[in-house]
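K.L.:
A structural model of the following input is requested.
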Amino acid sequence: MSTVTTPANPAAEIADAMRALEARYGTPWSAPLPAWNDTLDTLLAHRSVRNYADRPLPEGTLETLIAAAQSASTSSNLQTWSVIAIENPERRARLAELAGGQSHVRAAPLFLVWLADLSRLEAAGARSGASVEGLHYMETLVVGMIDAALAAQNAVVALESLGMSAVYIGGIRNQPEQVAAELGLPPRVLPVFGLCVGYPDETRPADVKPRLPQEVVLHREQYDAPSQAAAIAQYDEVMGGFQTAQGLSAAGWTVRSLARWRSRESLHGRDRLRDALSALGFELR
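P.N.:
Next up is the predicted model:
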């Protein structure tokens, strides 16, 4: 359990916290600071890491991460998620191709595929002769996807606190039927996303990517749309500077984000997710 302690050097701790917050937003931080701790340090330092050291994970790592994942909130304690750990290099390579040829899926020593899993409750209903009609509605799949996301993020916080790094792989939804076949999934189980896990390659470090200003995502009492345009324009400048520092074109957030949704083809196969869900046994009434 995280505790708040009196720092040996309060001024140094405040300075470290300010640097972390300014790195997260790419702009000066002016809000008051609450008490600070190692958990906040870990959360603010998060970055997506795609380059991994050739270093095995300590024994017991997987089980510890799953314990952290299972400590996340879950709707009504239904626990409508599962995860498959992939360590076999050949299977990682096949999944890398199904996810769009992402080489870091091959490079990471551990690849986790997080699942929205309604099959477990359906089987429990069959064993007990109970009706499970509610499993066939969109709401229940949404619950499973939320449960999986909450569990995975708990695992990410845990692994980062242990000096490891990760990156989420949404491309696991590019070809969900093929992924399901590769993993032997029963009906009514959806591969929601993957997660590469490993120690970061210190020779190819990743930087903290600035996020949208809080005035864009934080609304007080009611949604405030008119105030967003100016803050997003400022963020485009911040992201342009970050992209330039990364050796990328300074397109900013707006241009890159809109390009992600410019056409059906830009979804890389995920435009047919409704059909895939049907093929995987989801009725979604």
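
K.L.:
CA atoms for contacts and neighbours, from now on please.
P.N.:
OK.

K.L.:
now do the helix or strand encompassing residue 154: everything it contacts.
P.N.:
With elements delineated by DSSP states H and E, residue 154 resides in helix 138-161, which encompasses its position. Contacts to helix 138-161, defined as CA atoms under 8 Å, 6 or more residues apart in numbering, come from residues 39, 42-43, 46, 65-66, 68-75, 79-82, 114-118, 134-135, 165-166, 192, 284-285.

K.L.:
same check, this time on stretch 242-253
P.N.:
Outside stretch 242-253, the residues within contact range by CA under 8 Å, 6+ apart are 209-210, 235-241.

K.L.:
one more time with 10 Å
P.N.:
Residues from elsewhere that reach stretch 242-253 (CA atoms under 10 Å, 6 or more residues apart in numbering): 26, 206-212, 232-241, 256-257, 259.

K.L.:
so which of these are in helices?
P.N.:
Counting by DSSP state H, the contacts of stretch 242-253 place 232-241, 256-257, 259 in helices.

K.L.:
picking that back up, for PyMOL, what selects the buried ones among the contacts of stretch 242-253?
P.N.:
The PyMOL command for the buried members of the contacts of stretch 242-253 (criterion: 16 or more other CA atoms under 10 Å) is given here:
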select buried, resi 26+206+207+208+209+210+212+232+235+236+237+238+239+240+241
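
K.L.:
let's compare: structure for the following, please.
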Amino acid sequence: MSYTIKKLLDHRSIRKFKSDPVSEEQLREILNAAQAASTSNNMQAYSIITVRDYKLKEQLAELSGNQQSIKNCPLFLVWCADLYRTNVALSEKYPHIQAAGSVEHLISSTVDTSLAAQNAVIAAESLGLGIVYIGGIRNDIDQVAKLLNLPKLVYPVFGLCIGVPNEEPVLRPRLSHQIVVHENYYNSHNYKEFIQKYDSVNKEYTKRRSNGKESGSWTSKLAEKLSRPRRENLKDGLANRGFYL
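P.N.:
Just a heads-up that it's a prediction; the model follows:
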């Protein structure tokens, strides 16, 4: 097995970090790796905000659901889908052509952002650093946009905490290939059987990770998450940013 595959299979979310800083050299390598990712039509429709200022991290942590990881990590990156820069590029010679915030452009810029971020994650982990994605950055994209001075047609997709790990959590089990990978056609025939097995494995994982304090299954966690509405203001927030669904 190659070193790269080993690192990928060893991935886990890190929420506790040492105080050691992420060096400028490490950051440069991480960002170079990010920009090497695939991108739709070479639009490179994303921007990355690096945040080290503690007060700003505190504000972003509060907006993201009071997530301590943001305050405690030495480096926080906010990954933004960005069509604004595309329009700046077009404005002088092609003012009649604009990258509107259509559903297609929303999806393609979000995909561009995600591909670049995952490259950054792999690079960071190869350097011995740990990461955790922060989807809570979308809790109030209007306020995040104000804090970070984001122009129209730019929205925060997620945040990324990076730093030297100060924990070694148990590796989280994944669903079986047998219900994730489909050959030629989609086949849900054995879903219930494999989901029951995965629930059992996940209960043991949860017990171990929480030192016996919790024992929830995968489906019970899904039910908990999906039983209450989340980010109901997101559609309006995207519209305020210039993206229309």
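
K.L.:
just give the TM-score of the two.
P.N.:
Overlay of the two chains. TM-score (TM-score structural alignment, normalised by the length of structure 2): 0.96; 243 aligned residues with a CA RMSD of 1.2 Å.

K.L.:
and the contacts of helix 138-161 of structure 1, which of them are in strands?
P.N.:
Among the contacts of helix 138-161 of structure 1, the subset assigned to strands under DSSP state E consists of 81-82, 114-117, 165-166, 192.

K.L.:
okay, the ones in helices among the contacts of stretch 242-253 of structure 1 in TSV with distance to residue 250 of structure 1 next?
P.N.:
Supplementary listing: these in TSV, determined by distance: CA to CA, whole Å:
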residue	distance to residue 250 of structure 1
232	15
233	13
234	13
235	12
236	9
237	8
238	10
239	7
240	4
241	7
256	10
257	13
259	14
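
K.L.:
near the closest residue to residue 264 of structure 1 other than its chain neighbours, how many other residues are there?
P.N.:
Closest residue to residue 264 of structure 1 apart from its sequence neighbours, by CA to CA, 6 or more residues apart in numbering: residue 271 at 6.2 Å. Residue 271 of structure 1 sits with 15 neighbouring residues when counted by other CA atoms under 10 Å.

K.L.:
can you check residue 90 of structure 2 too?
P.N.:
14.

K.L.:
same question, residue 118 of structure 1
P.N.:
For residue 118 of structure 1, the tally of surrounding residues (other CA under 10 Å) stands at 25.

K.L.:
check contacts around it.
P.N.:
With contact set as CA under 10 Å, 6+ apart, residue 118 of structure 1 has these partners: 78-82, 135-136, 140-141, 143-144, 186-190, 282.

K.L.:
that older thread, so the helix holding residue 154 of structure 1 matches what in structure 2?
P.N.:
In the comparison with structure 2, helix 138-161 of structure 1 aligns to the range 103-126 (TM-score structural alignment).

K.L.:
and for stretch 97-110 of structure 1?
P.N.:
With the alignment judged by TM-score structural alignment, the segment of structure 2 matched to stretch 97-110 of structure 1 spans residues 62-75.

K.L.:
quote the end-to-end distance of that stretch.
P.N.:
Counting by CA to CA, to the nearest Å, the length from the leading to the trailing residue of stretch 62-75 of structure 2 is 16 Å.

K.L.:
what distance separates it from the centre of its chain?
P.N.:
A distance of 14 Å separates the centroid of the chain from that of stretch 62-75 of structure 2, by CA atoms, centre = their mean, to the nearest Å.

K.L.:
so for that stretch, what gets flagged as buried?
P.N.:
Using 16+ other CA under 10 Å as the burial criterion, the residues of stretch 62-75 of structure 2 that qualify are 62-64, 67, 69-75.

K.L.:
now the buried members of the contacts of residue 118 of structure 1.
P.N.:
With neighbours counted by 16+ other CA under 10 Å, those contain buried members at 79-82, 135-136, 140-141, 143-144, 187-190, 282.

K.L.:
if we can go back for a sec, determine which two of the ones in strands among the contacts of helix 138-161 of structure 1 are furthest apart.
P.N.:
Greatest spatial distance in those: 117 and 165, 25.6 Å, computed using CA to CA.

K.L.:
out of these two, which sits in the more crowded spot?
P.N.:
The residue with more neighbours, out of residue 117 of structure 1 and residue 165 and counting by other CA under 10 Å, is residue 117; that gives 28 against 25.

K.L.:
go ahead and confirm the more buried one touches residue 80.
P.N.:
Yes: applying CA atoms under 10 Å as the test, residue 117 of structure 1 and residue 80 come out as touching, 5.1 Å apart.

K.L.:
which neighbours do the two share?
P.N.:
Where contact means CA under 10 Å, 6+ apart, the residues bridging residue 117 of structure 1 and residue 80 through contact with each are 140-141, 143-145, 147-148, 189.

K.L.:
quick one: the residue lying farthest from the centre of structure 2 and residue 40 of structure 2, what's the gap?
P.N.:
For structure 2, the largest distance from the centre (CA atoms, centre = their mean) belongs to residue 93, which lies 34.9 Å off. Look at residue 93 of structure 2 and residue 40 of structure 2: by CA to CA, they are 22 Å apart.
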